[in-house]
Each structure stands twice: as C-alpha cells, then as structure tokens.
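Trainee: Provide a 3D model corresponding to the input given below.
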Amino acid sequence: MITQPVSVLPGVGEKRQQVLASLGIFTIEDLLTYYPFRYEDIQERNLLEINDQEKVTLKGVVVSAPVVSRFGYKKSRMQFRMMQEHAVFNVSFFNQSYLKDKVEVGEDIAVYGKWDAKRKSLAGMKILASKQEEDFAPIYHVTKAIRQTTLIELIKVAFEKFGNQIEENLPNHLIEKYRLMPRNEAVRAMHFPKDPKENQLAKRRVVFEEFFMFQMKMQGLKQKEHSEKNGISVLYDVERLKNFTQSLPFELTEAQKRVTNEICRDLRSPRHMQRLLQGDVGSGKTVVAAIALYATMTAGFQGALMVPTEILAQQHLESLNQLFDPLEVSIALLTGSTKARDRRAILTGLANGEIDIIVGTHALIQKDVEFSNLGLVITDEQHRFGVNQRKVLREKGWHPDVLFMTATPIPRTLAITAYGEMDVSIIDEMPAGRIPVKTSWISQKQFDSTLDWAQAELKKGHQMYVICPLIEESEALDVKNATEIYEHLAAYYAPDYKVSLLHGKMKNAEKETIMEEFKDAGSQILVSTTVIEVGVNVPNATVMFIIDADRFGLAQLHQLRGRVGRGSDASYCILVANPKNEMGKERMKIMTETNNGFVLSEKDLELRGPGEVFGFRQSGLPQFLIADLVNDANILEVARDEAMAVWQIKDWQILPEFSSLAKVVQPDAGETYFD
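Mentor: Reported below is the predicted structural model:
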C-alpha cells in the first residue's frame, strides 16, 4: 500500500526513517511526491561555448593523476587535469577525496561543476557516469544527514515497488479539458523525465493539482461558512440607515456605495458573512465600517471593531464619534491601557447591552469580555492579527457576521489563496479632491540640502514625518537609526521648530502623548519608526522623508506614504536611499511613478515573492511544493474557477466521477491552513 511507512523500503532503518521524517516524508506516497525543487542541466558542453561562472558538464580525458592535499580540520582538495580536444584545464573537488578512485589517467570522464574562465578551471560538484542517459538532474531539498544520491535511490525503489498504486485524484473531465498528464506518469516524470519537455508537462499537471486541491478546500470552507444554518439575519432599519448616510458631510464615492451595498446584503442574509474589504490608503474604508456598524445597531445587535494598535483604536473612536454625532449611539474604547475601574464599567455595559459599539485592540478577545448580542465583528489591518485571535473574537457571539478590512492592497493571486474562503469587496476609487502625493527619490548625500527645501513647507505652518527603520544602532545593518536622525534634525532646525521622537519601545502612554502633541501641532517634526504606518491621521502633515527606503517593501512604503496627503494641500514623500542592487533601484523608481497601491503590490509580488508582500512572513499563505503564486498565476485562476464549478454541483461527493476527489477533499480539510 502506498500509505505504508517508508520503513518498508530496504535500507530504511529507524535512523534513516527519522531523517526522512525531518523532511516531511513519512509514507511511501510522501516520498513519491517529494519533488525536486530545481533541475540542473548536465548535458555535455564544449569549452568554446561556455560562460564564466556557468554550471556545466565537461567531458574529456584525464591527463594527470589526482592529487589530494589536506588543510584545516578535516578539509581536503583533490586536483587533476583534463583535456577536451586540444585544450587542457584544471579540475578541483573540495572535501570529496573519496572520488580519487574514480579518476584514472587516460580514461574518459564527465564532470559537473562551475567554470572559472580566468583560471581556466572547473570547481567540480559531481562525477557523472560516462554514458549519461539524462540531460538534466533533479535537485532535492536535503539535510546533511542524507545525500541527494541516497534520496534518489530510495525514490527509484519506491517507484518500482509502488508506482502502479498511484491513484488518479482529478476528475476525468478536467484531465481531458486541460490535456493533463495522468497522475502516475506525472509523478514519474517529476523525478525521472525522459526529456525537458516531458518534465514541463509533468510540472504543469502537478501545479494544477496543487492549486485545484487547495481551492477545493477553500471553496468547501466558503460553503460551510455560508450555510443558511450558520448565520444571523441583521434586519436593519432601512430608513434610519438611509438618513444616516444622507447626513454625512460628504458624498460617498461610487466604489463606497457598491461595497456598502454588498455588505448590507450580507448582513440581511441568514448566511454567515465572511467578507474582505480592500481599499487603498485614504479610500474611505472607515466610513463604510461606520455604516455597517450603524446598520447592525439599528437591528438591535452590537458591533465590535478590533484594530492592531492603541493609537489607531483611539483614532477610530474619534472618527466614529464625529460620524455618529448627534445620533444616540453608545460607543466605548477598550485597550490594554484602559483603567481597571473604566474597564469594569465597559464590561458591564457590553454584557447588558448598554454599549452598542466597542472599539479596541486585542484586549477585546480576553476571556472576561462578554457581549449581550454581538452581530458584527470588524477587524482592521486584519493581517496584523493571527488567525486564532480573529477566531476568538468571532466566538464572542453566536456566529456574528465578519468583515475584514485592510489598507494593504493585496494582489489578486494572494487574495485568492490567503483569503480564498472569503468574499472580496474592493474600494478602487479615491474621494474627490484628493491630491496625489508627489514622490521623489534622493541619495543619502542629498538629505541635508533637501531639508532646506522642506523648511519652506514648515514655514507655511505644515508638519513633517521622518521615518527610520531602526531605533538604535546596529552593527549588522548600515542603517540610519531614529535616535541619530532625531538628534541631527533637532540641531538642524533649532530653535525654530520642535522635533519629537516616537518608537515602538516606548510605553503606550508616552506614545499617545507624543502623538497627541504632533496632532495638535505642538511639535512640527515627528521622527518615528514604522509605528505610524497604520491609520494615523494628521491632515496638516505634508512632508514625509523615509530614510533607507530600500529596506522597506513597496507595500510598506505605500502605507507610510499614505500618512501624508490627507488634507487639501499638496504633499510630498521623499525616499532617501542608496540601493545596492538593481532590484532596490527598480523599487525606488516605481514608487516615484505610481500612487496606485494595487499596481505596487503586484510589482512587489513580482520582485520579492509572496512571503514579503505583507511586510512579514505571517501572512496566512499555504506552502506549495511546486506551484508558484507569481509564475503560475494563470493556472491558479483556472483551478479556482474549476473548484467553484465542482462545488456548485449538488452532492458532488457521491457522484462516481468525483469518488477519488472526495477521498482527498475532506469536509473540514481547509481549516488546517488557518490554525
């Protein structure tokens, strides 16, 4: 059976079983689907056609006996000379002295290694069989405890013994529709392809399978979340909601109206809402959240808004109070800094229903926080919270509707994977009258001369942010730190302007004092780390310097830039950076060319990969073995559409065509991606 442990294979004792387990290989099927992460071209090449530092296979005659010299602790170098046609070159192998017996003068030999054109020498990696059957070799992720050759031998044995037990798991109509290779052939061709073309066909099949299986689980989770029995109907007062939206001091954009309608439809529906609201910095998500919270309140339910920082929580409270004034809405704030006496009063108000809306940080998910009738949960900048934190807040009520908000524009492929079980609403339009922020890129040397230009903005009564990546000096990174910049600016602008310093190591009360002072124009320049990235609103700030901007991702730079340009005056963002490579230069260049967060996020995905788009690794993304979210984006789209189509077939699990698929896609299988 393919599900047997790898220990049934000859040569796999207890020790090797442990080594394989460390690679995630426990069963025969795990071993057969442990695919190479790349392939090396080992076809024999001619000296005249190869480039410096290229990995190549060179065949020739050994013209000098191998000499092994030892140095350091257990280190060795084996050297000999080879001749190809009339050209002689050196070959060296480090720490592989056991290969000496394979090198004989006068014999033909093929060596795979890296070519050094200046020295006319080959740094050998492996000696190949003189008659090479394949033109390229699979390379696997291994540890020091197991060699590539050992792993390949185990896979060969496993395939010979169990290859005929590899079952097809895709429905026939998909295999025919997309001309996919059968699964057993694809598994073989991933490890032992006849040629590169066969390997490409196998990879295409495996990528589709990975994406399709994942999307089947996501769509299953979506069906479960949307089931009629699983939600509540928030039957809000339509007239009161209309009056509220008409009383707002501004006209909603068409995009805001569209997403508000989508959310309101979900609220009224008995199905459980699980919706992601994406909107660029300044697109007006807070107003949409306020409308949803007000609708919930008119139906007799409570609403909760959870945000990642106390500064943002305080700001949301102020925004909601302004929007709801003079309506009778009871709003409270609960954070880690809330005093014990106030906290007790808030907990009582939530439990007895006196408080309609609660705004808070992760303090909202503590055990003693209980609601009378929670109907809607909104999490802002939701990727800052772990899955379990979001889940705990949802469980504070009886299946409350859930709205996730983010100002981090997420590329479509990442939205489909990270939030595949959710419905997505996008605010893709900015409010009228908003002036785009002008972005420039300067070198470190130009910083002081640009400060003279910035002084003209300060003279107009405007304010300025200066953002730094680190708080204290680090020997590991040549990065200007906040303290050093603060001291430099304080001296530079003294005595005309006050400079403040804000960073993450300060206590919350101290941060709030500094932020309040800046908001009230008590200080004109705020030097800060990325604490101010999310949500801080000071319309009078028109200039932002970002020091060592190449240390940040595009999405994070865009978030930071969104802190200026919030008023009616022209605003400026100056990126101070000396990028060391082409990718760094490309990122600075694109920041100056567009203010569209979605364009930037797509570029960030292309340049830096999916794990970095959110600015950190905890992004809820699954780890695919072969599939690549950037290069295989079109296959992901197709796989999602096909998975949706399968889930629309009534009781597909009991139909003969889907019997093998039903075994793989268990009802709750998708949940493991998020816990």
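Trainee: Going by C-alpha atoms from here, please, whenever you check contacts or count neighbours.
Mentor: OK.
Trainee: And the helices in the stretch 1-150 of the chain, which stretches?
Mentor: Chain-ordered helices for the stretch 1-150 of the chain, with DSSP state H, counting those that start in this stretch as the definition, fall at 14-22, 28-32, 148-162.
Trainee: Compare the ones you listed and give me the one nearest residue 574.
Mentor: When the helices of the stretch 1-150 of the chain are compared by CA to CA, helix 14-22 sits nearest residue 574, at 47.1 Å.
Trainee: Could you count how many residues lie near residue 103?
Mentor: Residue 103 has 17 neighbours, counted by other CA atoms under 10 Å.
Trainee: ok so, going back, mean neighbour count for the helices of the stretch 1-150 of the chain - can I get that in TSV?
Mentor: What follows is these, written out as TSV (neighbours: other CA atoms under 10 Å):
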stretch	mean neighbour count
helix 14-22	15
helix 28-32	22
helix 148-162	16
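Trainee: Format these as TSV; extra columns: distance to residue 213.
Mentor: Listed next are the helices of the stretch 1-150 of the chain as TSV, based on distance: least, CA to CA, whole Å:
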stretch	distance to residue 213
helix 14-22	23
helix 28-32	16
helix 148-162	23
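Trainee: next up, for comparison:
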Amino acid sequence: MPSLSDSVSVLAGVGPKRVAALKELDIGNINDLLTYFPFRYEDLQAKDPSELTDQAKVTLKGTVAVVPVLTRFGRKKNRLNFRLLIDEHTIIPVTFFNQPWLKDQLEVGAEVVVYGRFDAKRQSLAGMKILASANNAMGSIYPANKSIRQGTIKQLVEAAYDQYSEKIVDLVPEPLRDQYHLLHRREMIHDMHFPADDAAAQAARRTAKFEEFYLFEIRLQIVRQQDHTLHGQPLAYDLTALKAFIDSLPYELTAAQKRVVNEICFDLKRPVHMNRLLQGDVGSGKTVVAAIAMYAAITAGTQAVLMAPTEILAEQHADNLAKLFADFPVNVALLTGATKPAARKTLLPQIANGTVNLIIGTHALIQPEVSYHHLGLAVIDEQHRFGVNQRRALREKGQQPDVLAMTATPIPRTLAITAYGEMDVSVINELPAGRQPIRTTWIRSNQVDSVLREVKAELSTGSQAYVVTPLIEESEAVDMKNAEAIYDRFKAEFEPTYQVGLLHGRMKNDEKNTIMADFKANKFQVLVATTVIEVGVDVPNATLMLIYDADHFGLAQLHQLRGRVGRGQKASACILIADPKNQLAIERMTTMTNSNDGFVLAQKDLELRGPGDILGRKQSGVPDFKVGDPVADLNILSVAQQAAKETVAAPNWDDKDANLPLVAFLSTTAHQNSTMD
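Mentor: Sure, this is the predicted structure:
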C-alpha cells in the first residue's frame, strides 16, 4: 500500500543516481520530498509593460508577432529572437540564449507567457523560461546542488503530490489547528509548493513552521516524560546535616541560590529521574549550589561525581570542595587522565566500595574500568563542552543517577526551548553581594600604548593581568595578533620589573597546569594566553583583562573571558582591542561595553551569529529546521512548545483518536532515524 514513507525511487525517473543526489539534500522518502519546501518564490503574475522597472524579473503575456529567428554562433551557442505582441500598441523583443528547442513551441499568433529580466533602456526581455500559463502567480525556488537541478526537484515534488496527496494526513491535532487557525496538512503542503498568491504562501508557511516546531517539541516532551516516569531513585537526604553545611559557608546564599537549591532538593527526594540544567552568569555561585546538592546526595548514603571539561578546572573544583567539606564526612578524590597509575590503582577500588563518596574528574570518570558503589548524583560542569555520548555514559554509571548540568554560558530562551527542551531549568539570575561590575572599554589598535601604561599602573598596586589573543603563532591566512608575538612584546616591555607567562592549547597538560598554578601564586604578573583560559582557575588577584582582535570573538565568548577577572574584592576592567571591518563587528563591541548581563549578551549573540556559533555546531543541540527560525520565530516556537507539553501531559494521549496520525508518524520517523544511525 502506498505510504509517505515510500522511497523516492518509486517515482518515475528516479534511479540510483538520482536517489543518491536527493540523499545529499536529506531527501530519502516521499514525506521528505513533500516537506522539502521552497526557500523563496518568484512573482509570475503577468505584468503590464507600464509597471516594469529596469532589470526586474517579470512575466509578460502576449502573442508571438513574427516567426522566431534562431541564430547559431560559437561552439554550442545560439540565440532565439522573436517579438511579443502585448497589446495593439506594445511589442516587446524577446531573446532566449542556448534554448533552441523553444522555437518549436513558438508559432505566430499563439499566446505565450514568458518569464525573464526586463531591460528598460532597450525595452526588451532577456527570456528565462516559457510558462505553461499565467494562472500560477508564484514560482517556487528550491535549494539545489550540483547533483540535481531545482527544476528537477520541482518536477519530482509535483509528481509526488499528484500520486500521494490522498495519503497526507493531519499531524497537528484538530483542536490545536482550530485554536491557532492552522491549515490542514494537505493544504499546507500544496500551498507551500504551489501557492496561488503571496497570502496563500504566507499562510502555508505559518502552518509549516508551527508543525515543524510542534513535532520537534513533542519528541522532547516524550523524552522528558520518560525521564520523569521510567527512572529515578529517591534520595532521602538528611535535612539537618544539609542545613549545618549551608550554615558553615563563609557567606550568605543569595535569594536566587536559595531558590535553586530548593528546586534541586525537591527533585532529589522525588522517585523520578532528575535531569536539570543549572544556568547562571559568570561568578553567580553555581559551584556552591552544586556542592550543596552533592552533599545532600552523600547524606542519603550515595556517591556524587562532578565532571569538568579540563584537568585544570577539575583540580580547582577538587581543591575548593576539599576545603568546603573539610569538617564534614566527605571523602573527596580527583580522577583525571593525569592521575598516576599507582594512585589510580588505589583509588578505583575505593570508588567501587564506596569509601570515596565525592569524585571530581574529567571524562576519566566514565571510563569502563571505573565502577561506582552507589552513584546518586552526577554534576556536569560546562556541560555543552561534552558530547551527547559522554553525557549519556555518565548517566549510565549506576542506576540512572540524578543529573545536574551546569553552564556559565547563559542560555537565551530560544536555546532553552530547543537545545534543552527535555530538561528542567534552574536560573541563578543575581550575583553574590560584593561583586562589582567589570568596567569594559573598547579601543583601536593604535591606542595600545596608552593601555600599556594602564597595565603598569594596575600591576604597581599588586594586581595581575590577563592578555588574550585569538592565535598561538603568526599566520599567513589571517592578519591577527598571536600569543607568541604579544608574549615577546610584553616581556620586553615589563620584565624584569614584572614577570610574563605564556599559555596556549598546544602545550602539554602538565605544562599548562604548572603555568596556571604559577599565575595563581603570583609568580607571573601578566599571563599572555589564548582562549584556553576561557574556563579556568579562579585568580582573585587578577583585575585586568586585555583582549586583542576582540572583534573575532563572539559575545558569549568575550563575556566568558571577561569573567576571568572581577573574582575578588578589587574593581576590575576589561579592555577590548579591535579594528572592526563591518557593522556587525562594531555592534558586538558596543554591546560588550554597554552590558555586563550574560543573558542579554547571549540573546544578542544568538541574533547576530546563530545558535551553532554560540554553543559549537555539534554541541548546540539546535536542529537545522527546514522552515522555522528559532530566533525570528520565537513566538511560534514558544506556542508550539506549550502545545506539545499539553498534548503529552494528557492521560493516555497516545491512544486518543485525534492523536493517532501523530503517534504513527512519530513511530515511523523514530524507526527511520534509528536505522539511519
């Protein structure tokens, strides 16, 4: 029986080569083809010659006034000329290049519809194609590649719709279609490909966007529901012991931290699997919230782990947490790739028998030889730096431990809905008392000498400075400052009065760790580095950050770098050095100087650069939607998410008649995706 899941090979003219060409466009079956929508439309409505403007693409309707003349010149080159009689007063010369077969379609006195580019000076038309009629006012333009032309795509879409339109069923349930005034799916697909006019195209596109977002969000909500119902171990933590630990902290928690702690602790006690994202700006106090959550898990008799993206960060967490838990029954251990074999041999049995109940580390925590006695909580720091498989491997250690993912990259609402839609989200939206905003200024490269004087003045007070460059060494491909050249310049300028260090990603881990530790110990007063310090060790004494070629960084990354200073009680500053070449880069610089709010900057970065550039293309978690734009269409995305939540939250939603086509579609596409993987 014919089905939208049939391979495109069932269509006439689609052999193995064309199947392969379509596969390059992610078109494998009939549904893929029918939802391969045009990215724009040409206006094919026949125009009056008086309306025409120079070089506009237009459609003219008339009759062939004279016998067409075909002239051949050069190798395989030809020109077809004829005159088009529009009305009794208007004749337009028409020229087609290298389409000799059109001559047979043009008889004197025959009515034709010609599409082409109008030349106002010559009052002529450079023909592109002859249309079947002037009734179809909109011409669909499809994304194509070198393997398949868009004209072929259009023909295949028409064939698929003719043969399979009766098989197109509504995926968005009727109550939602009525509530949001959406088209039936068959009508939407027709009007996306063959709209009668612009209004029809717009209505179809609006429905297509909602359907696309709704299907995406339905899948996320199913994952979320399964997380909340299929797994989970309630952690009966000791509230008295937990309060004693919180009271021992050397500072009062902010209202935001208290709210987030309550959200996490509520989840820990529930017999469902926690999958929560903790987001907060640089310096907002996420780590202490994670410490409270991990101690809660430990008082419940389980183990906790914290996985960090770098050894430097893992060591910092281990040192800080060991100090925090010095007076409490917590046995902290560090496990990274740098852990010596002898220490590892001693440590692994202690993790396996539960002697060690708090393990800090890198991806070494998920190696097959690492077994946990009873893992209750897994905390993932800077979680977007880990791949999906690494995060899954950590969850699979033990009996589906609760997961708390942390990120200091504030997530705009668009990304929260798409990349993290299956997670519960907690936000720390205030800084601890005493944290001063970082003064940010932007200068041109010809003003650097004055900045060096400012650096010396700051160092003379006993403070330290970071100097960041985008490159490690000189490159012929790009004209940007590099760490090695800046390091040489700063050594010549500052030594022997002040010591200058160099840190970049090509160094071995041991070397990087030593340099970072020496900087923290104030053996270097200036550290020249690449973005390897973006997530790094806290150095409260560092009060000045210089960033060369700042216009080559995104806002979120600049904000992360800026967050390396201002971690102590002293006033701190960030100086952006940039000579932006375009308005977009200028806008990034002015935005940075005007805002210290990571959420504002993240939203702006998303608008300027897109989700893949913020979180990294592979890690962003944001799919390449076909018609919807999660930034520009945030309102539709938000409504679709809420609709998906309500659909899945209804009891036995997948057994209701109105939802059966949706359930069948989700089942079919899930099977297709699994076989493709």
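Trainee: Compare the helices of the stretch 1-150 of the first structure and report which one is nearest to residue 324 of the first structure.
Mentor: For residue 324 of the first structure, the closest of those is helix 14-22, at 56.3 Å, according to CA to CA.
Trainee: quick one: that closest one aligns where in the second structure?
Mentor: Aligned by TM-score structural alignment, helix 14-22 of the first structure falls on residues 16-24 of the second structure.
Trainee: quick one on the thing from earlier: nearest to residue 413 of the first structure, out of the helices of the stretch 1-150 of the first structure?
Mentor: Using CA to CA, the nearest of the helices of the stretch 1-150 of the first structure to residue 413 of the first structure is helix 28-32, at 27.0 Å.
Trainee: what's the offset of the closest one from the middle of its chain?
Mentor: 29 Å (CA atoms, centre = their mean, to the nearest Å).
Trainee: Just list what it packs against, helices and strands only.
Mentor: Contacts defined by 3 or more CA pairs under 8 Å, 6 or more residues apart in numbering; DSSP states H and E place helix 28-32 of the first structure against helix 148-162.
Trainee: The longest helix along the first structure packs against which elements?
Mentor: Counting by DSSP state H, the longest helix found in the first structure is helix 196-226. Packing partners of helix 196-226 of the first structure (3+ CA pairs under 8 Å, 6+ apart): helix 183-191, helix 633-647.
Trainee: which part of the second structure lines up with that helix?
Mentor: Counting by TM-score structural alignment, helix 196-226 of the first structure corresponds to residues 198-228.
Trainee: mean deviation of that stretch from the first structure?
Mentor: Once superposed with the first structure, the aligned residues differ from stretch 198-228 of the second structure by a mean of 0.9 Å; criterion: mean CA distance after the TM-score superposition for the first structure.
Trainee: And that stretch, what's buried?
Mentor: 200-201, 203-222, 224, 227-228 (16 or more other CA atoms under 10 Å).
Trainee: what do you get for stretch 42-50 of the second structure?
Mentor: For stretch 42-50 of the second structure, burial by neighbour count (16+ other CA under 10 Å) applies to 43-46, 49.
Trainee: Any chance of a markdown table for those, columns distance to residue 565 of the second structure?
Mentor: Output for the buried residues of stretch 42-50 of the second structure, formatted as a markdown table (distance: CA to CA, whole Å):
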| residue | distance to residue 565 of the second structure |
| --- | --- |
| 43 | 56 |
| 44 | 59 |
| 45 | 61 |
| 46 | 64 |
| 49 | 66 |
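Trainee: which of the helices and strands packed on helix 196-226 of the first structure is buried the deepest?
Mentor: helix 183-191 (a mean of 21; mean count of other CA atoms under 10 Å).
Trainee: between that helix and helix 196-226, how big is the angle?
Mentor: Here the directions of helix 183-191 of the first structure and helix 196-226 differ by 120 degrees (axes from the mean of the first three to the mean of the last three CA atoms, to 10 degrees).
Trainee: is it true that residue 242 of the second structure touches residue 296?
Mentor: Yes. In this structure, residue 242 of the second structure is within contact of residue 296 by CA atoms under 8 Å, at 6.2 Å.
Trainee: what about these two, which has more around it?
Mentor: More neighbours surround residue 296 than the other of residue 242 of the second structure and residue 296, with 29 against 18 (other CA under 10 Å).
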